[in-house]
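S.K.: Can you look at this prediction? I've put the sequence above it.
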Amino acid sequence: MTSRGKIMLQLALNDNILTASESIDKNIIQTMKNENSNLQMPISSTSSDYSTGKNEVRQEEYNGEDNNYDSSCDTLFGDNSSDEYVPDPEDYINSSSDNEIDNETVDAQSNNEPMEEENDILMEDNNILVSQAKSNENIVGQNEKEHILPTVHRKKKHFQPKIKVSRKRQRNVDEWKKRNATLCRQRGEAYTNYKGELKPAKNIVKGTNLCPEKCRRQCSQVFTIEDREKILSSWYKLDINAKNSFLYNSIKIIPTHRQRTGALKHKTASFQYNVTYGAKQTITCKRAFVSLYNISMKKVDLIQKAN
């Protein structure tokens, strides 16, 4: 190839390079404008000034006729240009920490807002309930005042008891023979049992001793006949329940102090029989105790088992 052909080829290549660089620069400028319009907050004053200044320089360079395209391409695409902005790492850290704090405060406020709304709703509901309760109390009080009537004291009517009139035979407990016999036996009076046998009244038998002469307490000499009659009459004035309680309190249990080794059956306790006459209490044997109250041995044994 001749030198002239080389020159023409070089010029054609330069024209292609210029057209390509111009189209690239236009695209870059358009993208930068779009980014600046989309940003809500500027990063910093220095970056904004730098971007505007750089855009003006680029616009002047590409609008002029005597421009050095090689140098412009180097400034645009070169990595070692002195006009390139490099952010400070400390500013980046501070800005990130500030953004985190702002985000936390925003989150806290967003979390507190629904709670405050719920509290307001609850307070309104409580106020409504309190007002309703007060209104209900007032209504109830008014109703009570309206329905209260003055008390009128009226004389009670006295009606005579109605006499039962019936064809059936009426119940008459006082005429029962068995019940009358039971009451007479409790009072110590003579009665006829269900077999038709006549039972005599309870009286002391004169000329008899309360206990044998061998008794070490000598109970027959302690109580005279008059004392025995008074004790018996006072005894039969009591009903059946009072008699049982009186006997229960008159018999006292005393534990044994000594036991025989050769005994087949050991005695666990002994009984003390007390007779109350007036304000004095006398200890007697079991036989004298039974004779004074004119009761059977079986009655005393049952009370001892109950103790």
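M.R.: Received the coordinates, thanks.

S.K.: CA only for contacts and neighbour counts going forward, please
M.R.: Will do.

S.K.: And the strands in this structure, which stretches?
M.R.: All strands of the chain, identified by DSSP state E, fall at 191-192, 198-199, 251-255, 269-277, 280-284.

S.K.: mind checking which of the ones you listed is nearest Glu116?
M.R.: Evaluated over those, closeness to Glu116 peaks at strand 251-255, with 82.0 Å, by C-alpha to C-alpha.

S.K.: so which of the strands of the chain gets nearest Ser23?
M.R.: strand 251-255 (132.2 Å).

S.K.: got the buried residues for the closest one?
M.R.: For strand 251-255, the neighbour count (16 or more other C-alpha atoms under 10 Å) marks Ile251 as buried.

S.K.: and what of stretch 290-305?
M.R.: Within stretch 290-305, the residues that qualify as buried are 290-294, 300, counting by 16+ other C-alpha under 10 Å.

S.K.: One more: stretch 47-57?
M.R.: So stretch 47-57, judged by 16+ other C-alpha under 10 Å, has buried residues Ser51.

S.K.: again with stretch 25-44
M.R.: Neighbour count says stretch 25-44 has Asp25 buried, by 16+ other C-alpha under 10 Å.

S.K.: Adding distance to Asn99, write the strands of the chain out as TSV.
M.R.: Output for the strands of the chain, formatted as TSV (distance: least, C-alpha to C-alpha, whole Å):
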stretch	distance to Asn99
strand 191-192	118
strand 198-199	120
strand 251-255	98
strand 269-277	100
strand 280-284	107
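
S.K.: Mean neighbour count, the ones you listed: which tops it?
M.R.: strand 191-192 (a mean of 18; mean count of other C-alpha atoms under 10 Å).

S.K.: Can you name every helix or strand that it contacts?
M.R.: Judged by 3 or more C-alpha pairs under 8 Å, 6 or more residues apart in numbering; DSSP states H and E, strand 191-192 is in contact with helix 177-187, strand 198-199.

S.K.: Output the contacting helices and strands for the longest one.
M.R.: With contacts defined as 3+ C-alpha pairs under 8 Å, 6+ apart, helix 177-187 has these neighbours: strand 191-192.

S.K.: picking up where we left off before, now for the buried residues of stretch 290-305, which pair is the farthest apart?
M.R.: Largest separation among the buried residues of stretch 290-305 by C-alpha to C-alpha: Leu292 and Val300, giving 12.7 Å.

S.K.: so how many other residues sit close to Asn14?
M.R.: 13 (other C-alpha atoms under 10 Å).

S.K.: any idea which of the helices and strands packed on strand 191-192 is most buried?
M.R.: Highest mean neighbour count among the helices and strands packed on strand 191-192 (mean count of other C-alpha under 10 Å): helix 177-187, with a mean of 16.

S.K.: ok, second structure coming up, stack it against the first:
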Amino acid sequence: MMSTEIMYDYYVEKMGEGDPVIFLPAAGYPGNEGLNIAEYLAEGFETHMVDLPGIGKSMGIQAHQIHSLEMAKWVKEYLDQQKFDKVSVIGHSLGGALALAFAVHFPARVKKLVLLDQGHKPFPRIPRREFGMFAYAVPLLNIAAALFGKPILRLLEPIFSDNDDADSNERVKRFCEIFAIEENKYIRKAHERNIGFSVDMLNLYFGFYRLQMPKLLSQVKVPTYLAYATFKGVDKQEYENTLEHVEKMKRHTQPPITYRPVDSGHYVHWSDPALLPDMKLFLEQQ
């Protein structure tokens, strides 16, 4: 039986000139979450800030279940459409999961990999930080989603949709208070577009939930720069959890991974101004 490859549509904002860099954002944000990175890299690199599949304006991954290979193929097709042979990839959070999957499955297409707070520790089985008390239902819902695919996701969509009607100024203020980050134009820009909820988004979320991130990171063969949030002074429990997992990863993984701690919460690229020149230096190194 002949199989056909799906041609995906991508929503992308581009900045700069030079070697291509793909930026993949966190869940709930458009590709321009990486605007401050793109601006810093503008002399020497052309950054493609891509909306994630089903999140924002990019077409969702059309699969009954999403695994790391489907994520990797989605990134690969963008390179194929742009006729890029090899690129550097930067990914934050959920975007980092797609970037890592791509680097593992298609290492010949990756020059450098930059992971922003992703890969060094597993996503919690009970994700209380993300879903509150509702998190205790996530493992069971994941099983249902794996068994029944999109039909069950359509039933779950109203449960996960938060219907946040707050304007962007209110969202920015709330975000900065929660994550103890000083407000800036890049955070405001990333919050301008309120990302609508979709079944494709939920399908991607559960695909990410099923990934074993440290296992994927241990398989990477390309030069990798991992900037991870220590949560020092932000969350004592998460600080200890992060320290434990980073030390474990360092014992069980060999170069080419460079570990870069950032004493902040999850949004490391908005928290540490010194991170941007360090990232650029890594990308420029031969």
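M.R.: Ah, there it is. Note that the structure is predicted; figures quoted are calculated from it, not measured.

S.K.: After superposition, what is the TM-score?
M.R.: Superposed pair, TM-score by TM-score structural alignment, normalised by the length of the second structure: 0.16. Supporting alignment: 82 aligned residues with a C-alpha RMSD of 6.6 Å.

S.K.: Select, out of the strands of the first structure, the one closest to Ala12 of the first structure.
M.R.: strand 251-255 (145.8 Å).

S.K.: tilt between the closest one and strand 280-284?
M.R.: 60 degrees (axes from the mean of the first three to the mean of the last three C-alpha atoms, to 10 degrees).

S.K.: Which strands or helices does strand 251-255 of the first structure pack on?
M.R.: With 3+ C-alpha pairs under 8 Å, 6+ apart as the test, strand 251-255 of the first structure has strand 269-277 packed against it.

S.K.: Just want the angle from the strand it packs on to strand 280-284.
M.R.: 140 degrees.

S.K.: Show residues contacting strand 269-277 of the first structure.
M.R.: Identification of contacts with strand 269-277 of the first structure by C-alpha atoms under 8 Å, 6 or more residues apart in numbering yields 231, 250-256, 281-286, 289.

S.K.: Tell me which two of these sit farthest apart.
M.R.: Of all pairs drawn from the contacts of strand 269-277 of the first structure, the one with the longest distance (C-alpha to C-alpha) is Ile231 and Thr256, at 30.6 Å.

S.K.: which of those two has more neighbours?
M.R.: Applying other C-alpha under 10 Å to Ile231 of the first structure and Thr256 shows that Ile231 carries more neighbours, namely 18 against 12.

S.K.: Surely the more buried one touches Ser291?
M.R.: No. With contact defined as C-alpha atoms under 8 Å, Ile231 of the first structure does not reach Ser291; the gap is 10.8 Å.

S.K.: With respect to Ile121 of the first structure, which of the helices and strands packed on strand 191-192 of the first structure lies nearest?
M.R.: helix 177-187 (81.5 Å).

S.K.: In a markdown table, list the helices and strands packed on strand 191-192 of the first structure along with distance to Tyr62 of the first structure.
M.R.: Shown next, in a markdown table, are those (distance: least, C-alpha to C-alpha, whole Å):
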| stretch | distance to Tyr62 of the first structure |
| --- | --- |
| helix 177-187 | 144 |
| strand 198-199 | 157 |
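
S.K.: Which one of those lies nearest to Ile225 of the first structure?
M.R.: Taking those one by one with C-alpha to C-alpha, helix 177-187 is closest: 20.2 Å.

S.K.: next structured bit after whatever helix or strand Val114 of the second structure lives in?
M.R.: Assigned by DSSP states H and E, Val114 of the second structure belongs to strand 110-116. The helix or strand immediately downstream of strand 110-116 of the second structure is helix 128-131, counting by DSSP H and E.

S.K.: Give me the subset of the buried residues of stretch 290-305 of the first structure lying in helices.
M.R.: Mapping these onto helices (DSSP state H) picks out 290-293, 300.

S.K.: From those residues, pick the one nearest Leu76 of the first structure.
M.R.: Val300 (135.2 Å).

S.K.: what's the distance between that closest one and Asn274 of the first structure?
M.R.: 13 Å (C-alpha to C-alpha, to the nearest Å).

S.K.: Check Glu100 of the first structure too.
M.R.: Using C-alpha to C-alpha, Glu100 of the first structure is found at 102 Å from Asn274 of the first structure.

S.K.: ditto for Lys305 of the first structure
M.R.: 17 Å.

S.K.: same check, this time on Pro255 of the first structure
M.R.: Relative to Asn274 of the first structure, and taking C-alpha to C-alpha, Pro255 of the first structure is found at 17 Å.

S.K.: cool, and Leu198 of the first structure?
M.R.: Distance from Leu198 of the first structure to Asn274 of the first structure, by C-alpha to C-alpha: 33 Å.

S.K.: sorry, back to before: what is the nearest of the contacts of strand 269-277 of the first structure to Ile139 of the first structure?
M.R.: Once C-alpha to C-alpha is applied, the member of these that ends up nearest Ile139 of the first structure is Ser250, at 70.1 Å.

S.K.: quick one: contacts for the closest one?
M.R.: Taking C-alpha under 8 Å, 6+ apart as the test, what Ser250 of the first structure contacts is 273-275.

S.K.: any chance of these in CSV, with distance to Ile17 of the first structure too?
M.R.: Formatted as CSV, the contacts of Ser250 of the first structure follow (distance: C-alpha to C-alpha, whole Å):
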residue, distance to Ile17 of the first structure
Tyr273, 147
Asn274, 147
Val275, 149
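
S.K.: the strands in the stretch 101-250 of the second structure, which residues?
M.R.: For the stretch 101-250 of the second structure, applying DSSP state E, counting those that start in this stretch gives strands covering 110-116, 224-229.

S.K.: Compare the ones you listed and give me the one nearest Tyr186 of the second structure.
M.R.: It is, among the strands of the stretch 101-250 of the second structure and with distance given as C-alpha to C-alpha, strand 110-116, at 16.3 Å.

S.K.: which helices and strands sit right next to that closest one?
M.R.: strand 87-92, helix 94-105, strand 224-229.

S.K.: Can I get the ones you listed in CSV including distance to Leu153 of the second structure and mean neighbour count?
M.R.: Listed next are these as CSV, based on distance: least, C-alpha to C-alpha, whole Å; neighbours: other C-alpha atoms under 10 Å:
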stretch, distance to Leu153 of the second structure, mean neighbour count
strand 87-92, 25, 25
helix 94-105, 19, 26
strand 224-229, 32, 24
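
S.K.: now, among the contacts of strand 269-277 of the first structure, which is nearest to Ser72 of the first structure?
M.R.: Closest approach between the contacts of strand 269-277 of the first structure and Ser72 of the first structure, by C-alpha to C-alpha: Pro255, at 133.6 Å.

S.K.: ok, for that closest one, nearest residue in space, not its chain neighbours?
M.R.: In space, and not counting its chain neighbours, Pro255 of the first structure is closest to Ala269: 4.2 Å by C-alpha to C-alpha, 6 or more residues apart in numbering.
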